[in-house]
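Visitor: okay, here's the prediction I keep looking at, along with the sequence it came from:
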Amino acid sequence: MRIDGLTDHACLIVSGPDQKGIVAAMAALVARHEGNIVSLDQHSSDPVGGDFFQRVVFHREGLTSALPAIEADLAETLEPFGMTWTVRDISVPKRMAILASTEDHCLLDLLWRHRRGALPVEIPMVISNHTNAAEDVASFGVPFVHVPSQKGPDKSASEAAILQHLAGKVDFVVLARYMQILSSDFLEKVGVPVINIHHSFLPAFIGANPYQKAKDRGVKLIGATAHYVTEDLDEGPIIEQDVARVTHADSTTELRRRGADVERAVLSRAVLWHSQDRVIRHGNHTIVF
């Protein structure tokens, strides 16, 4: 599968210590390999002793055959700068697995956007610890896998089953309101980025019934946060956030409904940006181009 309109297009990501000559070196490298820069975004945290980040999209006819030479040139060119880099044929969509539970609003939104061509990814599978969404997922032509969660703190067997399904088949994983805490062992073994969505009440309204707690406190804003999953629960690098204004007249049910709308929008943007290589992780935060 290839993404229409992006044949022979590559995305180059560069990051490392800021210094003179990086932009010129990257432009010259693309030109050496007969490429044409389509878009270029860059950011420096400080021109003196700071960090530099760059995203370059370029077109080069016959990209597939040219990539090995481009990669070799990148390694040689960027070594003196001490930079890290990746380059990828962006006509090849990333493979995204979705993990879900009983709440299906984020899951179905991602599947709908994918069917409409708004998310440039492949979805090899949806894995859920419940079966309520099985028929809906099947209607989108996506394989559905049921892996029940274990009761008690030891989730090793269910996590092992999920890892077996994912192994070698995905480039990233999305938790579409998957209501299970993933262990550090799972995160280490899965070997790909994991993106989560949660309501922005955390940590102020942690635990069960956050919308009721928010209602009880008379909040004026509700929101959602999409972030990369790390061993520190809900503290990974943030990709995207958004809010909606509410009033004392909104019921708990209305807060949940409006919160679900924000969650869907925030998660879909985070997934889109990640799939387009627009997000660079740097420590515990991100640069999003």
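Guide: It's in. Residues are numbered from 1 along each chain as shown.
Visitor: switch to C-alpha atoms for all contacts and neighbour counts from now on
Guide: OK.
Visitor: helices along the stretch 51-200 of the chain, start to end?
Guide: Remark: helices assigned in the stretch 51-200 of the chain by DSSP state H, counting those that start in this stretch are 63-78, 105-115, 134-139, 156-166, 184-190.
Visitor: what's the most buried one of those?
Guide: Mean neighbours per residue, mean count of other Cα atoms under 10 Å, is largest over those for helix 105-115, with a mean of 19.
Visitor: next up, a structure to set beside the first:
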Amino acid sequence: MKPSSLILFILFFSISTNAQETTGAIIYDERDDYIESFPNRITARLFYVNTSNSFNLNDKSSGDVKLIPNKQDRIGASVSFRAISISYSIAPDFLAENKDNNDSKLFSLNLRTYFGKWMQTLDLYQEKGFFIAYENNSLYYPKIKSFKIGGSTSYILNDKFSFRAIASQNEKQLQNAGSFIPGIVYYYTKLDLNMDSLNDDMYLFDIALSPAYYYNMVPAKNLLLLAGISAGIGLNYSNSNEKSTTSLLTELNLKGTLTYDLSNIYLGAHYSYLFLNHSTEHSTRVNDRIPFFQVFIGYRFKAPKKLVAKADKINSKINTKP
């Protein structure tokens, strides 16, 4: 499915499954003491992002071998409507870091949706072109590829805490609040190690229980600061060269966000770093890293009345709660 078709499908799905019934005047803004929400506004933003998925193989006999992707700076856009958020980005040649990309490629797609207190994320990373760093040497292999898909399922315990205020800005945190957020993370990764005489595929399956705590601080009107951490433990299944290994998996995810939100215009920056550590064999340790940095600016605008009416009509027919 093309990215544009996927975006249209997800937006239609969000209208169908997360619509709110309205009678009379359309409600565009709601608030209580802790959260201001925008139930019938479309939240759109433009962003610059730098992200990648790197690997560090630590073998007791041969030492550290690092697989470092040929990183790219990207620009993109995201759209949120009610409970669905979707983002898409490209790596244009005019950005300095992309001018000499040696035929490397990076595609990433991030989705997020909410079902009451439940939050679901989906991440996809597809990379081509890696540097192999060993001791003091670094060689570029344009045919090495990686593919990762996965995400998390989480439950937000505190009603006064808004995760949407930091993830998609279709809510606004008005007072300090934090929440314990238990969850599960899971990823499937394929590494295509095509270099010199070696042509091997490595398959990794990760699943972990991942309790997290996030805190939204509002030090001044319209200013939001977030700090969050999750630390999980689970299992990894690895398969390579017809050898399979099941081992202990540890997960650590650090997050920080700064947002300035004035009326319906907002801007800010977001940083996160995901660590997945496990063994593939008794002598080999794999460190899986996903750093993510984003700068964004956006605007909330009223959804067309016909769109809201259509969403409410579909919601009424399928009898789905908001």
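Guide: Received the coordinates, thanks. Since this is a predicted model, take the numbers as computed values, not measurements.
Visitor: for the two chains, what TM-score is obtained?
Guide: Put the two chains on top of each other and the TM-score (TM-score structural alignment, normalised by the length of structure 1) is 0.25; 126 aligned residues with a Cα RMSD of 6.5 Å.
Visitor: related to what we said a few turns ago, how about the helices of the stretch 51-200 of structure 1, which one is nearest Ala10 of structure 1?
Guide: Across the helices of the stretch 51-200 of structure 1, Ala10 of structure 1 has its closest neighbour in helix 63-78 (7.7 Å, Cα to Cα).
Visitor: who does that closest one touch, helix- and strand-wise?
Guide: The contact analysis (3 or more Cα pairs under 8 Å, 6 or more residues apart in numbering; DSSP states H and E) places helix 63-78 of structure 1 against helix 22-32, strand 84-89.
Visitor: if we go to 7 Å?
Guide: Helix 63-78 of structure 1 is packed against no helix or strand, with contacts defined by 3 or more Cα pairs under 7 Å, 6 or more residues apart in numbering; DSSP states H and E.
Visitor: so which residues of structure 1 form strands?
Guide: Along structure 1, the stretches classed as strands by DSSP state E are 9-17, 36-44, 51-59, 84-89, 94-100, 121-122, 126-128, 144-146, 172-176, 194-199, 221-228, 238-245, 279-282, 285-288.
Visitor: so for Gly259 of structure 1, which of those strands sits nearest?
Guide: Nearest of these to Gly259 of structure 1, taken as Cα to Cα: strand 221-228 at 6.2 Å.
Visitor: list the contacts of that closest one.
Guide: Contacts to strand 221-228 of structure 1, defined as Cα atoms under 7 Å, 6 or more residues apart in numbering, come from residues 193-200, 236-246, 259, 262-263, 266-267, 270.
Visitor: now list the buried members of those residues.
Guide: By neighbour count, with 16 or more other Cα atoms under 10 Å, the contacts of strand 221-228 of structure 1 hold 194-200, 236-243, 246, 259, 262-263, 266-267, 270 as buried.
Visitor: could you find the closest non-adjacent residue to Ile13 of structure 1?
Guide: The shortest distance from Ile13 of structure 1 to any non-neighbouring residue, by Cα to Cα, 6 or more residues apart in numbering, is to Arg55 (4.7 Å).
Visitor: could you measure from the nearest residue to Gln212 of structure 1 once chain neighbours are set aside over to Glu76 of structure 1?
Guide: Nearest non-adjacent residue to Gln212 of structure 1, counting by Cα to Cα, 6+ apart: Thr252, 5.7 Å away. Going from Thr252 of structure 1 to Glu76 of structure 1 by Cα to Cα, to the nearest Å gives 58 Å.
Visitor: wait, what's in contact with Leu235 of structure 2?
Guide: 206-208, 246-249.
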